[in-house]
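[1] Below: sequence and its predicted model.
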Amino acid sequence: MSRAIFFDLDGTLTDSGPGIINCAQLALAHFGIQVPDRDQLRVFVGPPLRQSFARFGVPPASLDEAIARFRARYVPIGKFENTPYPGIAGLLDRLQGAGYRLFVATSKPQVTAQEVLEHFQLARYFERVCGASLDAGRETKEDVISYLLAQIGDPGQVVMVGDTAFDVLGAKVHGIPTIGVTWGYGQVEAMREAGAAALADTPEQLEALLHTPGVFSPAPPQALP
């Protein structure tokens, strides 16, 4: 039976924090919201933008404008203020060589995720890259995984790899376990509380966990539409 790994992107494969935080800070400032401590803006890395802007006080009626202002800088500049984590390219190469099927499931817009992966020469490791849609019709990690499963059919056995509780909870809806990585932007305790199957502190630990019997679960019996 084949084994598939669904990877998150931001905070898992690449350190996209600087670009995302720069763009979030700019968009919040437009609404008069000043956040002197940039570390507080780390929560923008991973979750859907709509949730994060609401958390910082952007009114519901202004969320679309906040996202538009974020993307106005992120698309040409911010998405490349980003670097792959050390050891990730080698990990992907070894996993692909060992016969694992690799996919990306990210809350980042799909077109941007593809551009980032191609820019850093990581796209070649993945059978398919799935992300959010620009019209907010597909936004959460649960939505993205639903879409990915519908696109690829039966992937065999599956595990999710991500750095936040959003990854753990989105995969859990589909009966997919998650290995949380601690080098990203999520909170370790939050991943534990959400039910992460295991935690990895380094790509080497992650690789060892992926080779551990029992870490993968059977794919959901039916992909949600």
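    Ah, there it is. Numbers count the residues shown, from 1 in each chain.
[2] alpha carbons only for contacts and neighbour counts from here, please
    Will do.
[3] Who are the packing partners of the top helix by length along the chain?
    Ordering each helix of the chain by length in residues (DSSP state H) puts helix 17-30 first. Counting contacts by 3 or more CA pairs under 8 Å, 6 or more residues apart in numbering; DSSP states H and E, helix 17-30 is packed against helix 63-74.
[4] next one: the helix it packs on to chain centre, how far?
    On the basis of CA atoms, centre = their mean, to the nearest Å, helix 63-74 sits 19 Å off its chain's mean C-alpha point.
[5] which residues touch the spatially closest residue to D201 that is not a sequence neighbour?
    Residue nearest to D201 in three dimensions, not counting chain neighbours: T182, with 5.2 Å by CA to CA, 6 or more residues apart in numbering. Taking CA atoms under 8 Å, 6 or more residues apart in numbering, we find T182 in contact with 163, 188, 199-202.
[6] top of those by neighbour count?
    Neighbour count (other CA atoms under 10 Å) singles out D163 as the most crowded of the contacts of T182, with 30 neighbours.
[7] what about it, distance to L63?
    25 Å (CA to CA, to the nearest Å).
[8] ditto for Q157
    For Q157, the distance to L63 - CA to CA - is 38 Å.
[9] repeat for F166
    20 Å.
[10] try C23
    Counting by CA to CA, the gap from C23 to L63 is 14 Å.
[11] Look at those two and report which has more neighbours.
    C23 (24 against 18).
[12] show me what contacts that one?
    C23 touches 69-71, 73-74, 78, counting by CA under 8 Å, 6+ apart.
[13] let's bring in a second one:
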Amino acid sequence: MNTPRTHVLLDLDGTISDSSPGIGRSLVHAFTTCGYDAPDDERIRSMIGPPFEITFPKLGIHIDDIEKVIGVYRERYDDIGLFENEMYDGVTDMLESLRSDGHTISLATAKPQGTAIRIIEHFGLSEFFARKVGATDEIGPGRRTKGEVITHALSLLGVSPHDRIALDHVIMVGDRDHDVEGAHLNAIDCIGVSWGFGSFDELNSAGALTVAHHPREVAGAVATAYRSDPT
């Protein structure tokens, strides 16, 4: 079933930019301020991507403290941390190639939407994105998971969840298993990228359609990766 893609949804952290310095320093600040041991580099990497309310309990944060730790984290991150961030080499060329190929590009990140937009503007990339969709700020009802973010992005793009043909034209690109899983929950495929915070094994095990190892490979993968399930 050779269905050419027309819409590409892109993750932010670990796909467009290496945000680990600012996230890491802000997490250390939040954990220690709230009386918890500072996370090491491995634990920090594990927290980048999914909502913190999912990862914090796995790292010993008491459920009653989650909102407080997130609040302290955001105080530093929103002021300083989001700019302790570096765009990966080749990302601008990747975006240019996708646009030249006629794709509509949208941002789909589990990072809070307002923060994500500030980062995209900081890197001068706003012109590439038809839609910039992120998570809502508060824990609870709203967009928090990658699946919920993708659902909202598809809605803004006018892609019906019941239109199999329209969904076949959309693909997600991201670096973590939750990008793949969120795409599958919305009945679209996902191309994994190995230069971010996940790994080839993580992405492959989650069911990524293929894994790109450099931004220059993404446009070609989008052009050639058709639906994995022909039914």
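    Now that the structure is in, tell me what you want to look at. Computed from a prediction, not measured in an experiment: that's the story for all the values here.
[14] returning to what we had before: now check structure 2 for the residue matching the residue nearest to D201 of structure 1.
    Alignment note (TM-score structural alignment): T182 of structure 1 maps to S194 of structure 2.
[15] residue contacts, the alignment partner in structure 1 of D13 of structure 2?
    Alignment note: D13 of structure 2 maps to D10 in structure 1; criterion TM-score structural alignment. In this structure, D10 of structure 1 makes contact with 16-17, 45-46, 106, 108, 184, judged by CA under 8 Å, 6+ apart.
[16] Give me the outermost residue of structure 1 relative to its centroid.
    G32 (28.8 Å; CA atoms, centre = their mean).
[17] coming back round to it: of the contacts of D10 of structure 1, closest to L91 of structure 1?
    G184 (16.2 Å; CA to CA).
[18] Just send the contacts of D10 of structure 1 back as CSV, with secondary structure too.
    CSV is the format used below for these (DSSP: H, G, I helix; E, B strand; the rest coil):
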residue, secondary structure
S16, coil
G17, helix
V45, coil
G46, coil
T106, strand
K108, strand
G184, coil
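[19] which of those are buried?
    Taking 16 or more other CA atoms under 10 Å as the criterion, what is buried in the contacts of D10 of structure 1 is 16-17, 45-46, 106, 108, 184.
[20] May I see the residues you listed organised as CSV, with distance to G170 of structure 1 added?
    Shown next, in CSV, are the buried ones among the contacts of D10 of structure 1 (distance: CA to CA, whole Å):
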residue, distance to G170 of structure 1
S16, 21
G17, 21
V45, 16
G46, 12
T106, 11
K108, 14
G184, 17
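[21] out of the residues you listed, who's nearest K141 of structure 1?
    Closest to K141 of structure 1, out of all of these and judged by CA to CA, is T106, at 6.6 Å.
[22] To which residue of structure 2 is the closest one aligned?
    So, by TM-score structural alignment, T106 of structure 1 is matched to T109.
[23] which residues in structure 1 form strands?
    With DSSP state E, the ranges of strands along structure 1 come out as 3-7, 14-15, 83-84, 101-109, 128-132, 157-162, 178-181, 198-200, 217-218.
[24] Quick one: the residues in structure 1 that stretch 205-217 of structure 2 pairs up with.
    Going by TM-score structural alignment: stretch 205-217 of structure 2 matches residues 193-205.
[25] ok, H30 of structure 1 to Y185 of structure 1 distance?
    With CA to CA as the criterion, H30 of structure 1 and Y185 of structure 1 are 25 Å apart.
[26] Look at the two and report which has more neighbours.
    Neighbour count, other CA under 10 Å: between H30 of structure 1 and Y185, Y185 has more, with 21 against 12.
[27] For that one, list the residues it contacts.
    Counted by CA under 8 Å, 6+ apart, Y185 of structure 1 has contacts 11, 17, 42-43, 45-46, 163-164.
[28] Surely L27 of structure 2 is in contact with E75?
    No. Contact status for L27 of structure 2 versus E75: not in contact, 10.7 Å apart, counting by CA atoms under 8 Å.
[29] who's more crowded, the two?
    L27 (25 against 14).
[30] which residue in structure 1 lines up with that one?
    L27 of structure 2 maps onto A24 in structure 1, by TM-score structural alignment.
[31] ok, its match to K79 of structure 1 distance?
    For A24 of structure 1, the distance to K79 of structure 1 - CA to CA - is 12 Å.
[32] For burial, what's the neighbour tally of the counterpart of V173 of structure 2 in structure 1?
    Alignment note (TM-score structural alignment): V173 of structure 2 maps to V161 of structure 1. When neighbours are defined as other CA under 10 Å, V161 of structure 1 has 28 of them.
[33] For V161 of structure 1, give me its contacts.
    Per CA under 8 Å, 6+ apart, neighbours of V161 of structure 1: 5-8, 12, 167, 178-181.
[34] Tell me the most packed of those, by neighbour count.
    T178 (33 neighbours).
[35] wait, what's in contact with that one?
    Counted by CA under 8 Å, 6+ apart, T178 of structure 1 has contacts 159-162, 167-168, 171-172, 196-198.
[36] how about those residues in CSV, adding distance to V116 of structure 1?
    Below are those laid out as CSV (distance: CA to CA, whole Å):
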residue, distance to V116 of structure 1
V159, 23
M160, 20
V161, 18
G162, 17
D167, 20
V168, 23
A171, 23
K172, 27
A196, 27
A197, 28
A198, 27
